[in-house]
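Enquirer: Give me coordinates for this.
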Amino acid sequence: MKTQAAELETVQQAMKQTKDKRMHERYQAVSLFLQGYTYAQITKIVGRNEKTVGEYVRAYRKNGLEGLVRRASPGAPHKLTPEQEKELIKTVVHSLPVDVGFTARHNWTLALIVSFVEQKWQKKYTLRGMSRLLSSLGLSYSKATYTLAQGDAVKQAAFREETFPALKKD
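Expert: Below you'll find the predicted structure:
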């Protein structure tokens, strides 16, 4: 078992080596605790509440420096079941909005997908939430872009190189 001085040295060494601001804060809180500061004093120094400081100290006591390492937050649970997610993927990839009762004929939009999910499974999503869900399901959303089918390449190059730069200067 390490002495308190050895523990303090280990924590301070870790604090000096980290480039992560949040890890530095955790190491600092534990370092101050090992030096005899109270939770109330530590909260004023590191700018966290006593509950948070206590969690840092408990995590350190239980698992050492490894206990202070930040873990990925699991986030909120999905609103749709795995089966519903599979059906959503199948619908968006293999069907058009008109095929499932929408007036839009050609393209799925985030708003249409949100409406589809709400009608089909009574689950509400924001546009940003739906974008994140689609991303987690391996789908990507992109806005439709339009190109001229019969564009004159020479005229387009002249516009890009001569006309447009002249317009930007004004």
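Enquirer: use CA for all of it now, contacts and neighbours both
Expert: Fine.
Enquirer: buried sites along the helix or strand where R26 lies?
Expert: In the assignment (DSSP states H and E), R26 maps to helix 21-34. The neighbour-count check on helix 21-34 (16 or more other C-alpha atoms under 10 Å) flags 23-34 as buried.
Enquirer: helix or strand for the residue nearest to the spatial centre of the chain, which one?
Expert: Nearest to the mean C-alpha position of the chain, by C-alpha atoms, centre = their mean, lies R132 at 8.5 Å. Element membership for R132 (DSSP H and E) is helix 127-136.
Enquirer: Please apply the same query to F116.
Expert: F116 belongs to helix 110-121 when elements are defined using DSSP H and E.
Enquirer: L96 contacts T109, doesn't it?
Expert: No: with contact defined as C-alpha atoms under 8 Å, L96 does not count as touching T109 (10.7 Å).
Enquirer: to compare against the first, here's another:
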Amino acid sequence: MEKEAQIQELIEAMNQTHDRRMYERYLAVKLILQGKTQKEAAEIIGRNEHTVGKYIAGYQASGLEGLVRRTAPGREPKLKFEQLRELKEIIAYQTPVDCGFPARANWTLSLAVQLINVKWNESYTLKGASRLLHSLGLSYTRPTYTLKKADPVKQEKFRVQTFPALKKN
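Expert: Presented below is the predicted three-dimensional model:
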């Protein structure tokens, strides 16, 4: 591809991306194509020369696709797929009491860590358990209670008249 066409392609990619890191990558390659040195491009985008060199190598090998950020594979999860599914089901549909914990109505990170340890003999930190539960689509919410014998007319009156007046004060 001719340099001007490559530069134009990079400018279009820069205009379309909302990812700051991808914008930097496109900009670095564009600067090199416009005649800047790797050192100059690195100074402009705030990265080191080695990083800019990797961007150039990726672009030369695969074009714009070579600049796309890859995620690191990371280590294998401690729990297998079936165990993760079971953990999600337990926390979403059972209470800690159902699982043999002392009288508790709500799950906490500490209880989730204990459950994982007891059930699958794996240890997690509170932060690790938080990340794990978040990756399963679970989030902490306080339970809301509704009164069975509440008068809907009085509730509506409170919601429409009394509460707005209280908020103004």
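Enquirer: Can you give me the TM-score here?
Expert: Overlay of the two chains. TM-score (TM-score structural alignment, normalised by the length of the second structure): 0.76; 165 aligned residues with a C-alpha RMSD of 2.9 Å.
Enquirer: how much space is there between the residue nearest to the centre of the first structure and S115 of the first structure?
Expert: 16 Å (C-alpha to C-alpha, to the nearest Å).
Enquirer: Over to W108 of the first structure?
Expert: Counting by C-alpha to C-alpha, the gap from W108 of the first structure to S115 of the first structure is 11 Å.
Enquirer: The two: which has the busier surroundings?
Expert: Neighbour comparison, W108 of the first structure and S115: the larger count goes to W108, with 20 against 17 (by other C-alpha atoms under 10 Å).
Enquirer: Excluding covalently adjacent residues, which one is nearest to that one?
Expert: Sequence neighbours aside, P97 is the residue nearest to W108 of the first structure in space, at 6.1 Å (criterion: C-alpha to C-alpha, 6 or more residues apart in numbering).
Enquirer: residues touching that neighbour, list them.
Expert: Residues counted as contacts of P97 of the first structure (C-alpha atoms under 8 Å, 6 or more residues apart in numbering) are 103-108, 112.
Enquirer: Could you look up the SS state of L80 of the first structure?
Expert: The three-state assignment at L80 of the first structure reads coil, by DSSP: H, G, I helix; E, B strand; the rest coil.
Enquirer: Just give me the neighbour total for it.
Expert: 15.
Enquirer: what's the answer for K39 of the second structure, then?
Expert: Number of residues near K39 of the second structure (other C-alpha under 10 Å) recorded here: 15.
Enquirer: pretty sure Y59 of the second structure contacts G66?
Expert: Yes: between Y59 of the second structure and G66 there is a contact at 4.9 Å, judged by C-alpha under 8 Å.
Enquirer: Map T37 of the second structure across to the first structure for me.
Expert: Matched to the first structure by TM-score structural alignment, T37 of the second structure sits across from T38.
Enquirer: what about that match, distance to R61 of the first structure?
Expert: Noted for T38 of the first structure: a distance of 16 Å to R61 of the first structure, by C-alpha to C-alpha.
Enquirer: again, but for Y141 of the first structure
Expert: Distance of Y141 of the first structure to R61 of the first structure, given as C-alpha to C-alpha: 46 Å.
Enquirer: With K168 of the first structure instead?
Expert: Per C-alpha to C-alpha, K168 of the first structure is found 63 Å from R61 of the first structure.
Enquirer: Kindly report the same for A158 of the first structure.
Expert: Using C-alpha to C-alpha, A158 of the first structure is found at 70 Å from R61 of the first structure.
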